[in-house]
Each structure stands twice: as structure tokens, then as C-alpha cells.
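> dropping the sequence and predicted coords here.
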Amino acid sequence: MSSERPWLQQYPEGIPHEIDVDEFPSVVSVLESAIELYKERPAFANMGKSLTYGEIDALSRRFAAYLLGELKLKKGDRVAIMLPNCLQYPIATFGVLRAGLTVVNTNPMYTARELKHQLVDSGASVVLVLDNFGHTVQEVIGDTQVRQVITTGLGDLLGFPKGRLVNFVLKYIKKMVPEYRIPGAVRFNEVLKRGESHSLPGVEIGPSDIAFLQYTGGTTGVAKGAMLTHRNLVANMQQASAWVGTNVKPGEEVIITALPLYHIFALTANGLVFMKFGGLNHMITNPRDMPGFVKELKKVPFTAITGVNTLFNGLLNTPGFDEVDFSRLHLTLGGGMAVQRAVAERWKKATGVTLVEAYGLTETSPAACINPMDLKDYNGSIGLPIPSTDACVKDEDGRLLPVGEVGELCIRGPQVMKGYWNRPEETDKVLDADGWLHTGDMARMDENGYFYIVDRKKDMILVSGFNVYPNEIEDVIAEMPQVLEVAAVGVPDEKSGEVVKVVIVKKDPSLTAEQVKAFARENLTGYKHPRVVEFRTELPKTNVGKILRRELRDETAA
């Protein structure tokens, strides 16, 4: 078998070739074993307040009891969670899972259009939203199946008087909470209080139950929900913890969680893997405030950090970062987008720790390949397939390609999603009969089993680790009556890897770039906004009239 899987020869000592997927039947059983082992240990910390594993246990039980006892939700019902990193996130997420329900992770920065699509598509019955984003929910709630809205303020779990102060400052001084009114909405703390009067029934949760509907653009513009089962997530947690485990001290780890937990990378790598080790997730609510982020890092004796290239780059360029104490740091994991060599080398120099690159997708829960943890220096590779994972490179006709040849990267393993929610034909496009997931990324494998991403098959644009799909941008901009034709492409950007550029053929000669940007601001999340707007008299096309985005990209590159 090893001749077909050359990467196994490269595994560091102590890492198994296969993991035990059946050790835990569900994410809930992982949580419960962590609670048993680490009851008194802090589990999650944010804004100066921390909750122990025991407190997470009690509070998530109450949240679950409210959903089942008061709202009478049925097994498999969907609950949308629209929160940044804050203490309410783990309580709600574990509460939903313990109730045998499905979490629909929802980006709080969504515009009304994007939010409505996700709530309608998932059929969510409940949505939990931070006050800062309540106005977006108010706008669309009438067009969805949601029957209960739960609202919360960032300060709600910080205790008195700090919590009240935080909520007051956000609303009245920083003006970060627009007015909204949602009749019948219940406050989060009230939900926890009501949950106490209900007992939590024993809920049968099986490996094939859907734990998360994790939305991704996949290969087309409209976001699709990847069905990630309890088994998918347990498998990926077992794989990743086996991979980093030789490097980790159970009950002693403190991981900086700056990427949002609603993103699959932080959810699994930080939230689940470090929970299994009894670690403390130190959550950063607004990592975009780099000076504030660095100030926080100076206070925390952290041992691990995950992030995307732009995050590491931002930290390295923030004054005061060189004064952070890195003496306990032993693990830095980069994913979500390509790590740039210059950033990896600067990180190693500043912290003394190698920035280890990993590769994954929403559809693989997410980890598929990771570099060895004892890697001395950045190597430009996405690493080796992790335990119980197969990877290969195929050509257009699905034939296996030999070492060194470039083709589509395909992944197979217990972490591969069940499929896309209510979209069998989209599922069939990416999952073949032999269980291979076609990633849409072009890659090659070297003779040692290391994989290298060469290019993307799709025209996807990657802005700071977030997928941006040209179709979606084009659909929105094309709604402008002054626009005749539009194409969206990614152009290189030092700060975020890529930014969106739109090339437009005008219908109305008076159309300006500023009008296009203003329209995008109303209809698209920040990272999807076109930063560059170019006008032309025509767009390059194929003989059947398909716009050649690649040509536009090549021209920009040239």
C-alpha cells in the first residue's frame, strides 16, 4: 500500500497511519469527555472573562433545554448562529449539538441579500444574532421560516458592571449597534434562565447526523450548505489531533483564536481539536484592530496560534509585536489561503517558530494535508495527507497522473462531507462514485508524497482566506441598469493576497467607478467589494460568447 501512498514514509515518529473514527460517536461525546477530564480548567476566554469546561457544560445544557423544552424543536432542525468570536458562540454551538440539532454557521457581516439566501436555503427555525447585526435580521426575517430570534450584546456574559459598560460603549459611544426592532425576540441571558426550568432529555446523536451546515460557494456563485456530519468532524478532529498531538501538552495549551469560529478552519482546528486536549481557546473578537490584537497577545501566555497569511502579515507589521512573549509558543498553523514565503520567513525570525502550512476545504471539515509539525523551515508545500486520508492528482478524464504532473487535487477520507444540502446535482459534480472529492485546485505531488498547489481550476478569488466567486460579483453588478456587461477577476494584492477587480462595458456613458463601488457596498460583504473598476468597450469572449476571465487576469498580470 505504501508505494501508492508515499507520504506515509515521511510521517514524523509517533503519528499513526490511520485514526480511530469510532472512538467518539459524536462531537457531543468529545465535549463530554473533555468536561469530565478538565472540568475546572478554563475552556474559552474573551474580553477578560473566561469560562471553565464545567461552566460551558452547564450553560450549553441550559441552551439545549430551552431549544427542546420551550421551542419544541425536533431532531435535525436547523439553528443559525450569527456571532463573531465571543463567549456566547461555544455555549450556543454546543447547546445546539447537544439538543440533536444542526448548527448553521452564519457570517455576521452578511448583507441582507446574502443572509436571506442562507436562512431560506437552510430552512433555519431559530437565529441567534449579536445586537450589532440585528438590523440585517430585521430586514429579512419576514421572508424566512425563522420562528424565534434570540438576540445578545457583546457584554452580556462579562458580568456586572463590565458587561453593561461594554454594551453601553458599543451602542452609544462607538455607535456600532444600529437601531432594530424584532417583535418576539428573546435575549440570550433570558434563554439561559428559561432553560433552567426544563430538563434536557437524553438525545440519541449518531455519527451520520448532520452537525453543521457550513456554507461555501463551492464552484458556483450561490452559497451551498456542505453537510458535515458528526462523524466528519470527529474524524477530522482525530486526524488533526493525532498530527499535532506529539507536540501538545493536554490541559496546558492556550490557543489564540483570531479567525472566526463560524469559519470551518477555526471551528475544527481551534474549537474542537484543542477542546479534546483540554486547551483554552482565547478568542479575539475583532482581529482587524491589529494594535488591540497585539495588546491582547502581550497579556496572554499562549502556546499556539492559527491564522491566514494576511493575519500573520498584519501582526508582523504592527508596532509592539516584537515585544510579545513567544517563549511558550510552539505551534503556528497557517491555512485558508496560501502562506507567502516572505511572511513565513519573517514569522520564524520574529517568533522562533516555523509557520506550518495546512490545506483544507469546507467540504473536508477542513483538514486534508498538513506539513509535519517538526518542519524546520517553510517549504512552499501544503504538506502530506493526514492519517486515514488519500490524495491524488487526476486529469480532466479522471485518470490518475504520475508524480510531478499537474492536475486536479482529489481527496478521500472520513472527513469528506456527506454532500451539499438539497443539491444532489451539485454534489455529483464534486463527489465521484469512488468517494473522491474533486477540489477544483490544480496541484502536483512530489516523489515523497508532498503536495503543492499550482493554480486554481475555478476562477475563484481568494481575499484574506475567504472565497469570492466571480459569478456572484457579476450577478450583483449586472443588476445596475447602467451596466451592459461585467466580468470579475482577482488581482494580486500585497495585503490580502488578492482583491476583486471588475471590468465593465457601460450601457450608460455617465457611469462612474464610485457608483459601482457604492452599489457593491450595499449588496456585498466587505471582502467581496471590487477594489478596482475598469471600463472597456468590449470584453474578451469565446466563440460561444462566454467571457474569458482568464484573459483578463493574464492582461492584469502582464
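Now that the structure is in, tell me what you want to look at.

> switch to C-alpha atoms for all contacts and neighbour counts from now on
Fine.

> centroid-nearest residue for this structure?
Centre of the chain computed as the mean C-alpha position; nearest residue by Cα atoms, centre = their mean is His263, 1.7 Å away.

> for it, what are its contacts?
Taking Cα atoms under 8 Å, 6 or more residues apart in numbering, we find His263 in contact with Asn105.

> ok, it to Pro366 distance?
His263 sits at a distance of 10 Å from Pro366 (criterion: Cα to Cα, to the nearest Å).

> quick one, longest helix in this protein?
For the chain, the longest helix by residue count, based on DSSP state H, is helix 230-245.

> mind listing what's buried in that helix?
Using 16 or more other Cα atoms under 10 Å as the test for burial, helix 230-245 gives 230-245.

> likewise stretch 324-338?
Buried-residue list, stretch 324-338, by 16+ other Cα under 10 Å: 324, 326, 329-338.

> what of stretch 52-71?
Using 16+ other Cα under 10 Å as the test for burial, stretch 52-71 gives 52-57, 59-69.

> from the middle of its chain, how far away would that stretch be?
Here stretch 52-71 is found 24 Å from its chain centre; the criterion is Cα atoms, centre = their mean, to the nearest Å.

> try stretch 195-203
30 Å.

> how far does it stretch from start to finish?
The straight-line separation of the ends of stretch 195-203 (Cα to Cα) is 16 Å.

> for that stretch, buried residues please.
Buried, per 16+ other Cα under 10 Å, within stretch 195-203: 195-196, 198, 200.

> isn't Glu474 right up against Ala488?
Yes - at 6.1 Å, Glu474 counts as touching Ala488 under the criterion of Cα atoms under 8 Å.

> so which of these two has more stuff around it?
More crowded of Glu474 and Ala488, by other Cα atoms under 10 Å: Ala488, with 28 against 19.

> quick one: residues contacting that one.
470-471, 473-474, 500-503, 549.

> which of those residues fall within helices?
470-471, 473-474, 549.

> and the helices in the stretch 351-500 of the chain?
Taking DSSP state H, counting those that start in this stretch to define them, one finds helices in the stretch 351-500 of the chain at 424-430, 470-477.

> try it against this one:
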Amino acid sequence: MPYTPVNSYDGDLKIWSGESVSHYFDPHLSIGQIIFQEMRRHPQLVGQISATENTVLTRQELHANSMKVATYMRFLGLLQSDVVGLIGRNTTHMPAVAYACLFNGIAFHSLNITYDQSTIEKLFNITKPRLIFCDGDEFEKVRAATASLDVKIITMRNHPADSISIDEVLATPIEENFQPARLEQGNDQTLAILCSSGTTGTPKAVTITNSRQILAANHQLTTADIQYSHNTLDWITGLLTTVTSGVFSTTRIIADNAFDPAFALRVIEEYKVTWTIQSPSSMVMIASSPEFENSDLSALRCFQFGGSRVAMEVQQSIRSRLSSDCLQFIYGFTELGALASVNCHFDEKPNSVGRLVSGLKLKIVSEDGQSLGRGVMGEVCISNNQYWAGYYGNQLETRNLRDSQRWYQSGDLGYMDQNGFLYIVDRKKDMLKYMGTMYYPHDIEFVISEMPDVADVCVFGVWDQINGDEAAAAVVKKPGSDLSAEDVVEYVSMRTDSKFKQLNAGAIIVEDLERSANGKTNRMANKAHYLQVKGRS
């Protein structure tokens, strides 16, 4: 049965609350300690399959590899105050590196492989890792970016001649009577460091607390489940998949290639995947793939997606191929380190991100900081009442995001309906004004996404000295369509009589939307591309 959150509402304080947290494991154990003991409980189960490198590891073998890497780190004298850098694909031994860090109580700082040398340099200069695991594909870039640091670099695949190979690390004998470390700061200690989406500049280094909250909404996973996510460890969903597979003893399917919808469909069918989490862009590609209609997705019992919206037509298309009602729109943000809500009621509440998971509280806040009641839009604020170390080395931005009462100010605008279901409307910073009238890009994106030939869309404001923010759109058409920019502008014109919600600055057709490294649509980058195409500054 899917996890169905139950929420309560305090009408006086105007605060919604999830259920109390149930402790399935000793609450004093760290995530690393739980994974260590669970791996020992199920040694013969298949723990991991690489669909690209054609490797199969039992949990015993994965456990042994993790201890070897952890022993290697101990041999180098790494302390819990140190940081390990990761920048690689989902290769066979990357999960073992992550588990090794968890066993040692050492936070890893994971970066996306697409980051340029300058961004890598800026980010690793913040956390100053002593050890970095990367793919040989990025070795020279990483070495140049970290030239000023005292760091040892180990490659995970395609090993350059002058690099240390992961195979050399795995030759390390396991420390006698190896045991996972007790966390010096308890479960307030940082588990991992990921990166913010970076849509407004250099990404920030986001600390993730060693909290049991990361397991919320996935306690239904068992040893019978097959998990698959193409997301790497620099995504919160990649971290979530790595942790839940270790904790709940599932079989995890990994792959080190770039996301390909036909490949993803083949993985789900061939390995009878029961649980997957996908980005909106991946869903669009899957639903538009020629292989989609003939793929067998019947084994899936949980199909989660989140990060941004997906056109209802795409949701319905994917849902029509599932044998059970298991398409779940989820909401969360990296800084929270976990899911915030999940929608298990597609028919009753389409496009809602659902109800709060256990352990969280939520309020909707006005511009002047007042809590708002049901049905009123404002900024979504969430509290897990737990310690958070904030943005690594950036206390100013930390204070801007989380107040003294431990409320995260998400920057998302939304509202709660009468039944306690959350709806996300837009990003607060994306608000536009046309001749003094406020509107949001999503208002127009929703209209455009209804067009049968539209696969994806991003709307943004183009500044006009007289009118203010004139809406423009970058549109991805479906394969084989002859949709034109003029068709899009005309369709929007026919669907609304509000002058400010017209595409007053026009539209362009693009092969794909500009995205941040984590796959989210980058509104600023799409606007910059539009201005370049139109020859405007």
C-alpha cells in the first residue's frame, strides 16, 4: 500500500502538521550505522546491479567494498571534521564510496559532472575536501580546479595513467573488527553536502543533516523492491535513493550513461523495477519516446516525480501505462534534506503536491510575515524542528533561508486547500509585473502546456520600458510536429482576454529547454537564450 500522509490543522496558529515520527530503528543510530547493520542482516540478497557496466553485487559484496573504502580513508587519517569530494556518474563503486563516508561519519560534498572548472574551483574551495572521487572523464578539470588544495584524487572509471584508480583503493584490507563510527555531534552532524540549483549564480554548498527525516514517505520499501533512479549523488533524489536502498535492503539499479528515455524504459521493464523517482524533464522525454507505448511498466508500485511541474497530459499519459494507481507528485527542497509532501490522491487532487509527511509543520506566510489560512496564497514555510548547519561557509545566506524559530522560507508561493493538500503556484522571485499588474509565468505555462503539440515550455519576462515585464516563451514541440511560434502566441491570445497574460514579447521554438545541472528548468538561462535569438540585450 502507498504511504498516505495524515495531517492536522491548528486554526488559531494557522499551522498544518504531519503525523508524529515513528522510529523503526534506534533513534540514536546514525544513517551509516543503520545501513551497516542492515547490510549484515541480508548478506546474500542482490544489493546492486549496474545496467551499463554489467556488474552485480550482493549486499555482502557491497558491504565489503564500502568497508574497504572506509578503511582506506582511515589509513589516510581522515577525521569526521574532514570532507570528501564526489563528482561522478553512477558507476559500480560510487555507492560504496558514499556508504564508506557514512560509515566513517565524514560528509561528502557532491558536485555535478557538468560544472565547469571555475564552478568546481569555487565550490571545493568552500569545503576544501582532502580526498576527491571523480570519473577519469573529468580528472584533468578537477585536478586543475583543485591545484591550490592539498587533495588526493581517485578515479572511478576511464582512469588516466597518472590517477589513482578505485581498484587500488578496493585492494585495501578491511580494518580488523571494523565498526561504523559514532558521530561526534550525534545526529545533528552533517551527512552530506549537496549544491543548490544555481539558477541565480554559483551554487551554494547545502549541508544535509544526519536526520531520520530522509526516510519519510518511503518506509513501505522492503527487500522485495527494485529501485531505479538515474539521478547522481549531487541530487537530493540521488542521495535519497542511495540511503533508502541501504536502509531498507532493496535491490538498486544504477547506470553511468546520460539519461536516455528508451534506456530507462528498458531498465524498468527488464529488471521489473517497483520504485522509481524521475525529474519532470525525464517524464517528458519518456512520454514522448517512440518506445513508450510498447513498454511494460506493470511492475511499478511507486512512480514519484518532483522538482517542478509536469503538464497534465504527460502525467495522464504515464499514468495510463501503470498497472496500479501509483503516480505521486512530491515536493521538497535540497535544504530540507527530505521530501516535504507527497500526493497519493491523483484523481481527487490533480496537480497538488499532497499532504505533509511525518515530522513536519507548514505555514503559509504573507509578505508582512503573517500566517494565512486555507485557500490563501503566500510563501510556503516548513519546519522540521531539527538542527541544520546551513550553507557551508555562508552564514548570511543561511540566516536568509531559515529564521530563529527554525522555519525554512522556501521561496515558493503556494496555498493549502480545505483538505490540507498543498499547491505550489510559482517561485516568489519569478513574479512579473505588466503595467503594474502582478502575474506569474506559470499562469501562461499552464495554458501553453494544454496544446497537444507542446512537449515542454518555459515562460519568462522581457523588460519593456513602458509596459514592464512582457511575457515570452521558449517552447519544445513534440517530435514530428510542425508547431510554430506564431501558433503558440495565437493560442494564448485566444485563451485569455487579460492583456498582461498574453505573450506580448513573443515565443521561440527550441530543441530543448535550458536547464541547471540538476535538470530543473533554468528560467534565467532560457530568457538569455531567447534574447540572443531575438538579437536583444
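Okay, I see it. Bear in mind the structure is a predicted one, so any value in this text is a computation, not a measurement.

> TM-score of the superposed pair?
Here the TM-score for the pair of chains, by TM-score structural alignment, normalised by the length of structure 2, is 0.75; 450 aligned residues with a Cα RMSD of 3.5 Å.

> tabulate the helices of the stretch 351-500 of structure 1 (CSV), appending distance to Pro16 of structure 1.
Formatted as CSV, these follow (distance: least, Cα to Cα, whole Å):
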stretch, distance to Pro16 of structure 1
helix 424-430, 28
helix 470-477, 41
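
> burial-wise, tell me which of the ones you listed comes out on top.
Highest mean neighbour count among the helices of the stretch 351-500 of structure 1 (mean count of other Cα atoms under 10 Å): helix 470-477, with a mean of 20.

> helices and strands around it, which ones?
When contacts are defined as 3 or more Cα pairs under 8 Å, 6 or more residues apart in numbering; DSSP states H and E, helix 470-477 of structure 1 packs onto strand 483-493, helix 513-523.

> so which of these comes closest to Val149 of structure 1?
helix 513-523 (23.2 Å; Cα to Cα).

> grab the nearest non-local neighbour of Leu200 of structure 1.
Spatial nearest neighbour of Leu200 of structure 1, chain neighbours left out: Ala65 (4.8 Å); criterion: Cα to Cα, 6 or more residues apart in numbering.

> and the counterpart of that neighbour in structure 2, what element?
Using TM-score structural alignment, the partner of Ala65 of structure 1 in structure 2 is Thr71. Secondary structure from DSSP states H and E places Thr71 of structure 2 in helix 59-75.

> report all helices and strands that that helix contacts.
By 3+ Cα pairs under 8 Å, 6+ apart, helix 59-75 of structure 2 packs against helix 31-41, strand 46-50, helix 94-104, helix 166-169.

> dump the ones you listed into TSV; add distance to Gln328 of structure 2 and mean neighbour count as well.
As requested, the helices and strands packed on helix 59-75 of structure 2 are exported to TSV (distance: least, Cα to Cα, whole Å; neighbours: other Cα atoms under 10 Å):
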stretch	distance to Gln328 of structure 2	mean neighbour count
helix 31-41	25	20
strand 46-50	25	22
helix 94-104	26	25
helix 166-169	37	16
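
> can you redo these as CSV with distance to Val247 of structure 2?
Shown next, in CSV, are the helices and strands packed on helix 59-75 of structure 2 (distance: least, Cα to Cα, whole Å):
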stretch, distance to Val247 of structure 2
helix 31-41, 5
strand 46-50, 11
helix 94-104, 11
helix 166-169, 24
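
> mind checking which of the ones you listed is nearest Phe421 of structure 2?
Taking the helices and strands packed on helix 59-75 of structure 2 one by one with Cα to Cα, helix 31-41 is closest: 29.9 Å.

> mean shift between that closest one and structure 1?
Compared with structure 1 after fitting, helix 31-41 of structure 2 deviates on average by 1.8 Å (mean Cα distance after the TM-score superposition for structure 1).

> can you list contacts of that helix?
So helix 31-41 of structure 2 is in contact with 25, 59-60, 63, 99, 102-105, 180-182, 210-212, 243, 246-249, going by Cα under 8 Å, 6+ apart.

> again with stretch 183-197 of structure 1
59, 61-67, 69-70, 148-152, 156-157.

> and with 10 Å instead?
The contact list for stretch 183-197 of structure 1, computed with Cα atoms under 10 Å, 6 or more residues apart in numbering, reads 58-70, 88, 91-92, 127-131, 138, 147-153, 156-157.

> and Ala171 of structure 2, what's its match in structure 1?
So, by TM-score structural alignment, Ala171 of structure 2 is matched to Lys193.

> what helix or strand does that match sit in?
With DSSP H and E as the criterion, Lys193 of structure 1 is inside helix 188-195.

> helix 53-65 and that helix, what's the angle between them?
Going by axes from the mean of the first three to the mean of the last three Cα atoms, to 10 degrees, helix 188-195 of structure 1 is angled at 80 degrees with respect to helix 53-65.

> next secondary structure element downstream of helix 188-195 of structure 1?
strand 210-216.

> quick one: that following strand to structure 2 mean distance?
Mean for strand 210-216 of structure 1 is 1.1 Å (mean Cα distance after the TM-score superposition for structure 1).

> what's that strand aligned against in structure 2?
With TM-score structural alignment as the criterion, strand 210-216 of structure 1 aligns to 190-196.

> quick one: map Asp82 of structure 2 onto structure 1.
Using TM-score structural alignment, Asp82 of structure 2 lines up with Asp77 in structure 1.

> contacts only, for the spatially closest residue to that match that is not a sequence neighbour.
In space, and not counting its chain neighbours, Asp77 of structure 1 is closest to Leu101: 5.3 Å by Cα to Cα, 6+ apart. The contact partners of Leu101 of structure 1, taken as Cα under 10 Å, 6+ apart, are 64, 67-68, 73-79, 93-95, 203, 205, 209-212.
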